[in-house]
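sequence and predicted structure, then a few things I'm wondering about:
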Amino acid sequence: MTEKIDKEPADTPPRASLAPETIKAIPVRHYGRYVSAVIVLALVALLVNAFATAEKIQWSAVGDKLFDSTVLAGAGRTLLISILAMIVGVVLGVLLAVMRLSKNPVTSWVAWAYIWFFRGTPVYVQLLLWFNLALIFPMLNLGPIYKDEMTDVMTPFMCALLGLGLNEAAYMAEICRAGLMAVDEGQTEAAHALGMSHGKTLRRIVIPQAMRVIVPPTGNEFINMLKTSSLVYAVTYNELLRATSTIGSTSYAVMEMLFVASIWYLVMTSVFSVFQYYLERRFARGSSRSLPPTPWQKIRVNLMAFSRERSV
């Protein structure tokens, strides 16, 4: 028997030439993005040109007063009152959140009433209440511990600290409560099974896990605190806005000094926004989700995508 050998015809092309060609993907052109980008840039350019060519704005005064000693002192007081008020708000907020989640109806009701009052009244009204507290209580009498006139106790700094700190505590209480409730109850049960007390379980198990939920809104609250601190102008605390307004009223450069205040507010909020990003990234370690890219990272990605489209 002879084996049958199949032979390819002489006119058959080699098998290598039958391989499919490499697909060349051509990205879709998004002309609408280019048109909208041009329109937005044109509007921004018109706005910048309108302010730059305004005859009644003395931009040289903005540069001269930007690092004025009075302005720098005001910015320092704004930063100081914001940090101290935020510390009061965070500490008291954690305490209120624990009270709110307590099974004791008295502590839970008191925490709820505190949150209800301070979230339901404007910060400006609360500042004025503290500032005019001497109209109701002329003397602060704590017995043998402390006794003084209320006008000497409620200084502008103390009014600003209490007004901002106690109001912030109401919001931080809800943020902390949401973070504590986000931790699975099994964690608490496991800690109790190991013999941990309720307080130790809260400190060592629950709060560290809740920080991933608490940190992002807390950073937003602090940035908001930097701007809300301008309301203490009403209680004569000499922070950034009051310092710049005083210079503007004496030098007749009202708008210029408002620009100076805006620049310093933008600088402070931008610095703490960067700090917030890295703090969130630290507490997000081990999470399956990554943080969204920053605006600068988005710009870099968009530029790289645009360059690829142009190269094609």
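In hand now; what should we look at?

alpha carbons only for contacts and neighbour counts from here, please
Noted.

strands of this protein, residue ranges please.
139-141, 147-149 (DSSP state E).

what about the last one, distance to the chain center?
This points to strand 147-149. Its chain's C-alpha centre lies 39 Å from the corresponding centre of strand 147-149 when counted by C-alpha atoms, centre = their mean, to the nearest Å.

ok, and what's touching that strand?
When contacts are defined by C-alpha atoms under 8 Å, 6 or more residues apart in numbering, strand 147-149 is touched by residues 138, 139, 140, 141.

which one of these sits closest to residue 255?
residue 138 (39.7 Å; C-alpha to C-alpha).

enumerate every residue touching the residue nearest to that closest one when sequence neighbours are not counted.
Spatial nearest neighbour of residue 138, excluding adjacent residues (C-alpha to C-alpha, 6 or more residues apart in numbering): residue 150 at 5.4 Å. Each residue near residue 150 by C-alpha under 8 Å, 6+ apart is listed here: 133, 134, 137, 138, 139, 140.

can you lay out those residues as JSON lines showing neighbour count?
Formatted as JSON lines, the contacts of residue 150 follow (neighbours: other C-alpha atoms under 10 Å):
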{"residue": "133", "neighbour count": "16"}
{"residue": "134", "neighbour count": "17"}
{"residue": "137", "neighbour count": "12"}
{"residue": "138", "neighbour count": "14"}
{"residue": "139", "neighbour count": "16"}
{"residue": "140", "neighbour count": "16"}
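
ok, structure two:
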Amino acid sequence: MSEPAGAAVSLAEAPAPADTPSKPLSAQPVQPLRRPGRWIVTAAVLVLVAQILHGLVTNPFYQWDRFRYWFLRPTVLDGLLVTLEVAALSAVLGLLGGILLALARLSGSPVLRAVSWTYTWLFRSVPLIVVLIFLYNFSALYKTLSLGVPFGPAFVTFDESRLATDMTIAVIGLSLNEAAYAAEVVRGGILSVDQGQHEAAAALGLPRGYQFRRIVFPQALRSITPNYVNQLIGLIKSTSLVFYVSLLDLFGTVQSMGSTYPGDVVPLLMVATVWYLILTSAVSVVQFYVERYYARGATRTLPPTPLQKARAVLAGLRARLSREAAV
């Protein structure tokens, strides 16, 4: 059957479609997917943030001139040093106590397990302010403390009122409370380590103490670090309660100055707020680098540092500008 005249056209002579790209696909730049909803939400959030910042800066109620006056005053800095001292000592003692309680909870001794569970249950159930006030009035229950034979004669006797200073009461109260929470954090981290690691270490005949220090605990720190840093941030904020045991920390100093200068209550509270933000932000930065350190060997690529992120953004901008200039 013959084709109509003029109907047969070779493929070579066929005209190319109008939308056929002039460049091969491998040479064409990848166009990102358009997301208008994301841009709308981003713009709305930026407008909201700008309004909040504008209100903070322009509202005369905050009295930013008084804020600048109080921010670096020696009285405020002395209270800040007390907060740092109490938080540092309580964090160290609380973590050590938490490790001991976690090991006791995981031990084979039923007595140690029962004591650890009871301690954790008790101090997680009682509010911290109650613990501090109870310790503050401890001398009313026990006027003297002694060392000697149990249920027998005492060799050395101490006056409790002289030993229990305001700083000591604050550190002991916060440490006792922190140890109960740290125990569960440490226990969860130890349980997160693969059981095969324990079995391999035991098969090599390593001592149990060496197994814990060099094999189990370093791996558990990947899980312990973010959870305990969360506890540490809560501890820094909990130091504001030591004001109720007559210790002038940062919050206690602000409260005292607010009573003396009632017109500066708001700027003084803003001073305390900013200092607490600085302290918790510093702890978060340390947390990032500690997590990054212990992530070695567990992830294929370590999370980039802020400086590495900034370099990557600048490199991306340069590459984009060079592509646009080439086009």
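The structure has been received and is ready for your questions. Keep in mind the model is a prediction, meaning the values are calculated, not measured.

between the contacts of strand 147-149 of structure 1, which is nearest residue 80 of structure 1?
residue 140 (25.9 Å).

that closest one -> structure 2?
Aligned against structure 2 by TM-score structural alignment, residue 140 of structure 1 finds its counterpart in residue 145.

these two touch, right, its match and residue 161?
No: the criterion here is C-alpha atoms under 8 Å, and residue 145 of structure 2 misses it with residue 161 at 9.8 Å.

quick one, helices of the stretch 1-150 of structure 1?
31-52, 59-65, 69-100, 105-120, 123-131, 150-153 (DSSP state H, counting those that start in this stretch).

what's the most buried one of those?
Of these, the one with the most neighbours on average (mean count of other C-alpha atoms under 10 Å) is helix 69-100, at a mean of 20.

just give me how far it sits from the chain centre.
That offset, for helix 69-100 of structure 1, works out to 14 Å (C-alpha atoms, centre = their mean).

how big is the offset of it relative to structure 2?
By mean C-alpha distance after the TM-score superposition for structure 1, the fitted helix 69-100 of structure 1 averages 0.7 Å away from its aligned residues in structure 2.

and that helix, which stretch of structure 2?
Using TM-score structural alignment, helix 69-100 of structure 1 pairs with 74-105 in structure 2.

one step back: export the contacts of strand 147-149 of structure 1 to TSV and tack on distance to residue 288 of structure 1?
What follows is the contacts of strand 147-149 of structure 1, written out as TSV (distance: C-alpha to C-alpha, whole Å):
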residue	distance to residue 288 of structure 1
138	57
139	57
140	54
141	55
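
how about residue 124 of structure 2, what does it touch?
177, 180, 181 are the contacts of residue 124 of structure 2 under C-alpha under 8 Å, 6+ apart.

what lines up with the second one in structure 1?
What it means is residue 180 of structure 2. So, by TM-score structural alignment, residue 180 of structure 2 is matched to residue 170.

contacting residues for its match?
Counting by C-alpha under 8 Å, 6+ apart, residue 170 of structure 1 has contacts 89, 93, 96, 114, 115, 116, 118, 119.

re earlier: what is the nearest of the contacts of residue 150 of structure 1 to residue 197 of structure 1?
Using C-alpha to C-alpha, the contacts of residue 150 of structure 1 come closest to residue 197 of structure 1 at residue 140, 39.3 Å.

and the residue nearest to residue 58 of structure 1 when sequence neighbours are not counted, how far is that from residue 130 of structure 1?
With C-alpha to C-alpha, 6+ apart as the criterion, residue 58 of structure 1 has its nearest non-adjacent residue at 6.8 Å, and that residue is residue 256. Using C-alpha to C-alpha, to the nearest Å, residue 256 of structure 1 is found at 32 Å from residue 130 of structure 1.
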